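A.B. asks: got a predicted model here, sequence first, then my questions.
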Amino acid sequence: MKKLILLVIVFQFLFFTNTFSQTDWKKYEENPTLESSPSGSWDGEGIMGCTVLFDGAIYHMWYSGFDGIYYRIGHATSNDGIEWDKDPQNPVLDVGALGSWEESTVYLPCVLLVESVFHMWYDGAWGWIEKVGHATSSDGSIWTKDPLNPVLDVGTSGSWDDTQVFPMAGSVIFDNNIY
């Protein structure tokens, strides 16, 4: 009988905790909050794949921009998370040199702030081969690519990851000094 009562109490705790902790989301009526630049701009053909981070003072958004040929990464800031100002340094992360592993694409940023340093993991590509790169910044605008890039390479031919590995927003965490 005690086991049954304990089971009922645990069930009620789990059920009511999950039921009442759900958030009802409502779309912001003024969407989109960030739009593509005019055609011909580095992000003139579309934007996507963003990470938003609050640093204690302002919101930062890093997003993927497309010009019709290349994907690059841009940066915007906001005081309220709704009205955004694009960074005059945009694109803040550009494609690599011809023949490099990231010559055609840098996009899908995943950014963490650790001890006053922004760390970005991003997808870099040449053709259809996509790998993960890493860059750091003290201000979120000026980035230094890791000399060890790519930090996550594709698998061997025939493996499940032989053409693509990429980060998604929130896919990297920092816990006990380990990424």
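C.D. replies: Great, that's in hand.
A.B. asks: from here on, just use CA atoms for contacts and neighbour counts.
C.D. replies: Fine.
A.B. asks: show me where this structure has strands.
C.D. replies: Assigned by DSSP state E, the chain shows strands spanning 46-54, 59-66, 71-78, 85-86, 105-114, 117-126, 129-137, 144-145.
A.B. asks: below is an additional structure, to be compared with the one above:
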Amino acid sequence: MAKLYLLLLAVLCGFRTSAQQKPKMYFTDTSATGIMVAKDPVVVKFKGRYLMYYSKQVFRNSADGMQGWNIGIAESKDLYNWHKVAEISPEAEYEKKGLCAPGALIRDGQVHLFYQTYGNGPKDAICHAQSADGLHFTRDASNPIFSPKGDWTNGRAIDAEVYFYKQQYFLYFATRDPAGQIQKQGVATAKAGSNFGREDWKQASDNSILYPALDWEGQCIEGASVIKRNNKLYMFYAGSYNNVPQQIGVAESKDGISWKRVSDKPFLANGAPGSWNTSESGHPCIFEDEDGQTYLFYQGNNDKGKSWYLSNLKIGWTKKGPYILPNQ
């Protein structure tokens, strides 16, 4: 009986240790005193190194956390171990209250960054900047380059994702309903030769292309990240607001505008009690490496947003869509 008790205790302790164990990638930004925050990751491989752009909070002076955001830049050789190398701080008048939630793509030897202003409520909008070294960026003279119009939206645009598909660029963004309560996805397009300026983007739908409808999605769908597989697009998205918990879902599309969910369940749920991401697994970035392997980057925490960490999981694919590779 004593041996059986010890065996059961060991098993239970083992499960507890496993639940609390940190993942292989576990990155945060501690460069602002007393604040361990890294959110909203996007990753590119540029000139032989991996670069990750992310939101970092430099101060907290409001109850809703709507101010004090910069964009951090980290570097890695293996996609798991990262160190910070630079930071993008507000320069222009339109971003003086903060900038964050970057999206990124590489074209013609330049990193193009699509980021949002923050702290302006319905007036937050998408901006564009570009860089020859991935660290120092020149702002687009036409910034902000996009905000939605129509009676379906309050005019806000955040969480930009730009993806080239069927000879045009798709700009996916999150906006809110006119009352500012429901967060949902919209899309704009630009021609293949676009310079990504304000005049190039045309709203492709006068309605939401993905609206929260499932219980776990709550009142929010945001943070879209897109990849092409199986001759169609897959969108990894964040469902529900932060720490509700936010979890990650997947939708698919053949034309980039009409989307349907792959499943009514989260693709990546928040962690079990005691784990590093108990409060959420959110804001995805699906990254395709040069060898075709894919990694899902995401944010998480276990203290309701007092701190934030970034991690990743390796993703496999079948004709039915993505799946999380085992033993991670």
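C.D. replies: Alright, I've got the coordinates. As the structure is a computational prediction, the values presented were derived from the model and not from experiment.
A.B. asks: and the TM-score between them?
C.D. replies: Scored against TM-score structural alignment, normalised by the length of the first structure, the superposed chains reach a TM-score of 0.73; 150 aligned residues with a C-alpha RMSD of 2.4 Å.
A.B. asks: returning to that earlier point: of all the strands of the first structure, which lies closest to Ser171 of the first structure?
C.D. replies: Of all these, strand 105-114 sits nearest to Ser171 of the first structure, with 7.1 Å by C-alpha to C-alpha.
A.B. asks: just list the residues touching Tyr50 of the second structure, thanks.
C.D. replies: By C-alpha atoms under 8 Å, 6 or more residues apart in numbering, the contact list for Tyr50 of the second structure reads Val43, Val44, Glu75, Ser76, Lys77, Asp78, Leu79.
A.B. asks: reformat the residues you listed as a markdown table; add distance to Glu222 of the second structure and neighbour count.
C.D. replies: Shown next, in a markdown table, are those (distance: C-alpha to C-alpha, whole Å; neighbours: other C-alpha atoms under 10 Å):
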| residue | distance to Glu222 of the second structure | neighbour count |
| --- | --- | --- |
| Val43 | 18 | 26 |
| Val44 | 20 | 19 |
| Glu75 | 26 | 20 |
| Ser76 | 26 | 16 |
| Lys77 | 29 | 12 |
| Asp78 | 28 | 9 |
| Leu79 | 24 | 20 |
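A.B. asks: on that earlier part again, got the strands of the first structure as CSV, with mean neighbour count columns?
C.D. replies: Shown next, in CSV, are those (neighbours: other C-alpha atoms under 10 Å):
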stretch, mean neighbour count
strand 46-54, 18
strand 59-66, 24
strand 71-78, 24
strand 85-86, 16
strand 105-114, 25
strand 117-126, 24
strand 129-137, 22
strand 144-145, 15
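A.B. asks: format the ones you listed as JSON lines; extra columns: distance to Val8 of the first structure.
C.D. replies: As requested, the strands of the first structure are exported to JSON lines (distance: least, C-alpha to C-alpha, whole Å):
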{"stretch": "strand 46-54", "distance to Val8 of the first structure": "40"}
{"stretch": "strand 59-66", "distance to Val8 of the first structure": "43"}
{"stretch": "strand 71-78", "distance to Val8 of the first structure": "47"}
{"stretch": "strand 85-86", "distance to Val8 of the first structure": "52"}
{"stretch": "strand 105-114", "distance to Val8 of the first structure": "41"}
{"stretch": "strand 117-126", "distance to Val8 of the first structure": "45"}
{"stretch": "strand 129-137", "distance to Val8 of the first structure": "47"}
{"stretch": "strand 144-145", "distance to Val8 of the first structure": "54"}
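A.B. asks: and of those, who's closest to Glu35 of the first structure?
C.D. replies: It is, among the strands of the first structure and with distance given as C-alpha to C-alpha, strand 46-54, at 7.2 Å.
A.B. asks: what's the average distance of the closest one to the second structure?
C.D. replies: Mean deviation of strand 46-54 of the first structure relative to the second structure after superposition (mean C-alpha distance after the TM-score superposition for the first structure): 0.6 Å.
A.B. asks: hmm, Arg261 of the second structure is touching Ser253, no?
C.D. replies: No - judged on C-alpha atoms under 8 Å, Arg261 of the second structure makes no contact with Ser253 at a distance of 9.0 Å.
A.B. asks: where do the helices sit along the second structure?
C.D. replies: Along the second structure, counting by DSSP state H, helices occupy 2-20.
A.B. asks: relative to Ala97 of the first structure, how far out is the nearest residue to Gly74 of the first structure once chain neighbours are set aside?
C.D. replies: For Gly74 of the first structure, ignoring the flanking residues on the chain, the nearest one in space by C-alpha to C-alpha, 6 or more residues apart in numbering is Pro91 at 4.6 Å. Here Pro91 of the first structure is placed at a distance of 15 Å from Ala97 of the first structure (C-alpha to C-alpha, to the nearest Å).
A.B. asks: cheers, nothing more for now.
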